[in-house]
Structure formats: structure tokens, C-alpha cells
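Student: predicted model follows, preceded by the sequence.
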Amino acid sequence: MLNFTIGLIYSSLISFAAYKKSSLNISGFLAAIALGTAIYFFGGLWFFNIMIAFFVSSSLLTKFKGINKKYLDKLNEKDGRRDYIQVFVNGGIGLVLALLYYIYNNPIFLLAYAVSFGVATSDTWASEVGVLSKDKPLSILTLKPIEKGMSGGISTLGTTFAFLGSAFISLIFFISYIVLYNDIKQGLTYSSLCLILGFIGSIIDSILGASIQAQYYCEEIECFTEKKVYKNKPNRLVKGFSVINNDVVNFVSNLMATLMVFLLC
């Protein structure tokens, strides 16, 4: 019961601060409290710290040079305030893994949990910083220039921060593993795997974004977009499948990278 109470207090305070800073809308605020409380209850402090490392760093980068990202409003399906779907897309797999760790007390679930948030952090850092690149991104499949902010694009800046985001989570994981298990050698092995799979997850995300994610063309503003509708008028689907949006791509890429932990270990 103590872990539940501590998790509820911490999650409420951090989520409220994020809501006031417009990093979460009201549904995202409530979902973040529920997710954070459950993760703290099942996994304890270090599971919670990994989640918070992702959430706080990603929220700060979303706000970083926000004035230079205003043009993304016409391209992206959602704005910078995360809703409940985005909260659970990024943290739902981690919640399941925290539950499995609670039941079996096996460090493999801690590793998989860290990889899940490594993928989310890698992808978010790449997206939020990559759009600030002076050069146009290239499609990861065709290597042809595409519009900044569209899914499936890669740039040197974005790829660098994808790697750094995964490295950041792998470092937090390494510290967590040493505190919990006092095994430096195994911790280094697992944290290296966390770094690699977190980065791979962001690459998978880009590939799925460039291939099967829905992209539309808006006649009114004469540009490609991820929005189905603009000013109550449907946009024309030009690529991918209408049922696959950015949330689906994020979830699938996260799941694929996380499952690799169990295949490799």
C-alpha cells in the first residue's frame, strides 16, 4: 500500500506540472497519474525513474524552440499536448512489463521495460530535435527529400538524437540495475543491449512511418499531412492505410523492439 500511495503522490505532482505546462491535456493528465501510480506500485522507484526520465526529457524537448515548430500544426495529427492514447502508447507496454516483474521478479523484465522506454525516448528526441535541422529530411526508404515533420524522414541531427535518447535511458537503466542487483558486468551487457534495441526501435518506427502509416494531401493548404480532416473537409489519402496513424506506428515499433529482448535473452 505504501508504494501505491507514493506512486499516486509523485505521479499526481509531476502530471499536474506537465498539465500546467501544456505537455498533457486533461485526458493525458488523468492517464499519466494512473500509469505512473501503477508502475510505481508494481516496479518501485527505479521503474518509475526510467519512466520519468523519458517523460520529463521528452516534454522539455517538445517545448524546446517551440516557436520554430508551429508549422507542424498543419502536418501532425495531434498537437504537443499528449492525450491518454499517447500516454498509454508510450507507457502501456512498460506497465505490462512492470506487472510481470512484480509477479516473477526476473531482471529480464526490467531490461525489456527499459528498452520499451528507450524506444519511446529515442523516437521522441529524434522527432522533436530533428525538425530543427536546417536540411530537409530524407525518406528512410527512398532517400528522397520529404517535408519536415512527416513520418518516415531521417536527418543527421535527428538520428544523432535518436541514439542519444536511447543512450540516456540505457544509462538510467544501468544505474538502476547496479542498485538493484549489484552486478556491474551483467549491467553493462544489459545496458548495451538496451541502447542498441532502443535505437533500433526508432529506426523501425521510421520505416513503418514511411511505408504503412497514413499520409494525406490537403488541397486547401496544398501540402502533405497526417490529418484526415482539415476544417471539416476530408483530405485525400495518398500513402499507407487510413487505420494506421502515428500512435499505431509508435506502439508497433515499441512492441517489436521490446520483444527482441526475449528473443535475444
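Tutor: Alright, I've got the coordinates.
Student: going forward, measure contacts and count neighbours with C-alpha atoms only.
Tutor: Will do.
Student: so who does the nearest residue to residue 144 once chain neighbours are set aside touch?
Tutor: Excluding the flanking residues, the one nearest residue 144 by Cα to Cα, 6 or more residues apart in numbering is residue 138, at 5.1 Å. Remark: with contacts taken as Cα atoms under 8 Å, 6 or more residues apart in numbering, residue 138 is in contact with 144, 145, 146, 153, 154, 155.
Student: distance check, the second one against residue 138.
Tutor: Okay, so that is residue 145. When Cα to Cα, to the nearest Å is applied, the distance between residue 145 and residue 138 equals 4 Å.
Student: what's the helix or strand for residue 42?
Tutor: Taking DSSP states H and E as the criterion, the element that holds residue 42 is helix 26-43.
Student: how distant is that helix from the center of its chain?
Tutor: Average the C-alpha atoms of helix 26-43, do the same for its chain, and the two points are 16 Å apart (Cα atoms, centre = their mean, to the nearest Å).
Student: and residue 143, which of the three is it?
Tutor: Applying DSSP: H, G, I helix; E, B strand; the rest coil to residue 143 yields a three-state assignment of coil.
Student: next up, a structure to set beside the first:
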Amino acid sequence: CLYAIGYCCKTNYSGLSLPIDNKHESSIYTIGFIFTTACCCGDTLASELGSVLARNNPRLLTNPFRVVPVGTNGAISFVGCLCSLLGGFIIGLSYIIGNSIFCQPDHMINTSMINIQLLFYCTLFGLVGSSIDSILGATLQFSGYDREHNVTVQKPGPSIERISGVNILS
């Protein structure tokens, strides 16, 4: 959100792309906004699609040998990691396509090597953002299992078996 506000201030709400191939201060806002969005999209796709598409139960990121139920904070799966990469890739590709369609030629990124690097880093940040969220989830968010109802829960209780985390960010 802060990157979006900074972007608007730097471009005077003109809708112009900020050139990231030059050494402009405003380029930091563009890169920050794109990478932050890639992290968020990667995490969202991993959480939503990874839990549905994965055939095996996920493993806890802080203890990869421990298999945990679907829905556990901090749990990852191979399919979820692929979805994270896909989320970052989608954001990078969307930026490159949008930049080529909607921006004035003197304001757009026209170097294919920069586009390839941007796409690579967006894809990578999709996974990095999802991994950071999983570490925080495994340590600072409570996950428990309610055996009576056979569901994963986010709040501790008398009949809840703790899986991971503490109840700080829950």
C-alpha cells in the first residue's frame, strides 16, 4: 500500500510507468510494488490452490519431517511451492504486458534482458513471500487439531491438540 502511494506521488497520478532501467529514485517504488504484489499473489495461490491440488498432506516448514493436516499455519507442499512460483510469474508477466500496452514508449521498459530479469525475480519473490509467511505462521500463529470435529483450528481450547505456533498473530 505504501509503495502504491509513493508511486502515485512520484508520477503525479499520471498513470505513467516508472522506468526501472534507469537509476531513478522512483524506480524503487515500482520494484517494491511489483515484488510485494508478487509475494502476496504467490502466498495466496499457495494457500488456496496448494491446499486443494496437493495429493499428500503438507509438511511443517519449521520441521520438514513432520506431516501435518491441511490448513495448518506454516505447512507447505510441493504443489503449494509451485503455485507460489506461478503467482510471482503471473505478476511479473502482467506488469510486462501491461507496460507494453498502456505506457508511452519513452516510459516503458524496452530491454528484453530487463524484462527477463524482472520475470525471474517476480517468480522468485512469489516463493520467498510465501515461505516468509509460512515461517511466521508456523511460529507465531496457533494451529491445533480438534479431534472431536476432525478439523484444523486456529484458536487453542480444552479439546484442541496443539500442532504448531503460539497464539500471537492468530
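Tutor: It's in. Just so it is clear, the structure is predicted and the values come from calculations on it, not from any experiment.
Student: superposing both, give me the TM-score.
Tutor: Between these two chains, after superposing, the TM-score reads 0.73 (TM-score structural alignment, normalised by the length of the second structure); 147 aligned residues with a Cα RMSD of 2.5 Å.
Student: returning to what we had before: just tell me the aligned range of the helix holding residue 42 of the first structure in the second structure.
Tutor: Aligned by TM-score structural alignment, helix 26-43 of the first structure falls on no residue of the second structure.
Student: got the contact list for the following helix or strand past that helix?
Tutor: Sequence order places helix 45-63 as the next helix or strand after helix 26-43 of the first structure, per DSSP H and E. Counting by Cα under 8 Å, 6+ apart, the neighbours of helix 45-63 of the first structure from elsewhere in the structure are 18, 23, 36, 39-40, 80, 91, 98, 110, 113-114, 117-118, 120-121, 124-125, 128-129, 169, 172-173, 176.
Student: between helix 45-63 of the first structure and helix 26-43, how big is the angle?
Tutor: An angle of 150 degrees separates the directions of helix 45-63 of the first structure and helix 26-43 when computed by axes from the mean of the first three to the mean of the last three Cα atoms, to 10 degrees.
Student: picking up where we left off before, give me the buried stretch members for the helix holding residue 42 of the first structure, please.
Tutor: Buried residues in helix 26-43 of the first structure, counted by 16 or more other Cα atoms under 10 Å: 26, 28-43.
Student: for stretch 108-124 of the second structure, same thing?
Tutor: 108, 109, 115, 118, 119, 120, 121, 122, 123, 124.
Student: the second one reaches residue 101, doesn't it?
Tutor: Right, the one you point to is residue 109 of the second structure. No: with contact taken as Cα atoms under 8 Å, residue 109 of the second structure and residue 101 are classed as non-touching, separated by 11.3 Å.
Student: check which helix or strand covers the residue nearest the centre of the second structure.
Tutor: In the second structure, the centroid-proximal residue (Cα atoms, centre = their mean) is residue 39; its distance is 2.8 Å. Counting by DSSP H and E, the secondary-structure element that holds residue 39 of the second structure is helix 26-53.
Student: same check on residue 85 of the first structure?
Tutor: Element membership of residue 85 of the first structure [criterion: DSSP H and E] is helix 84-104.
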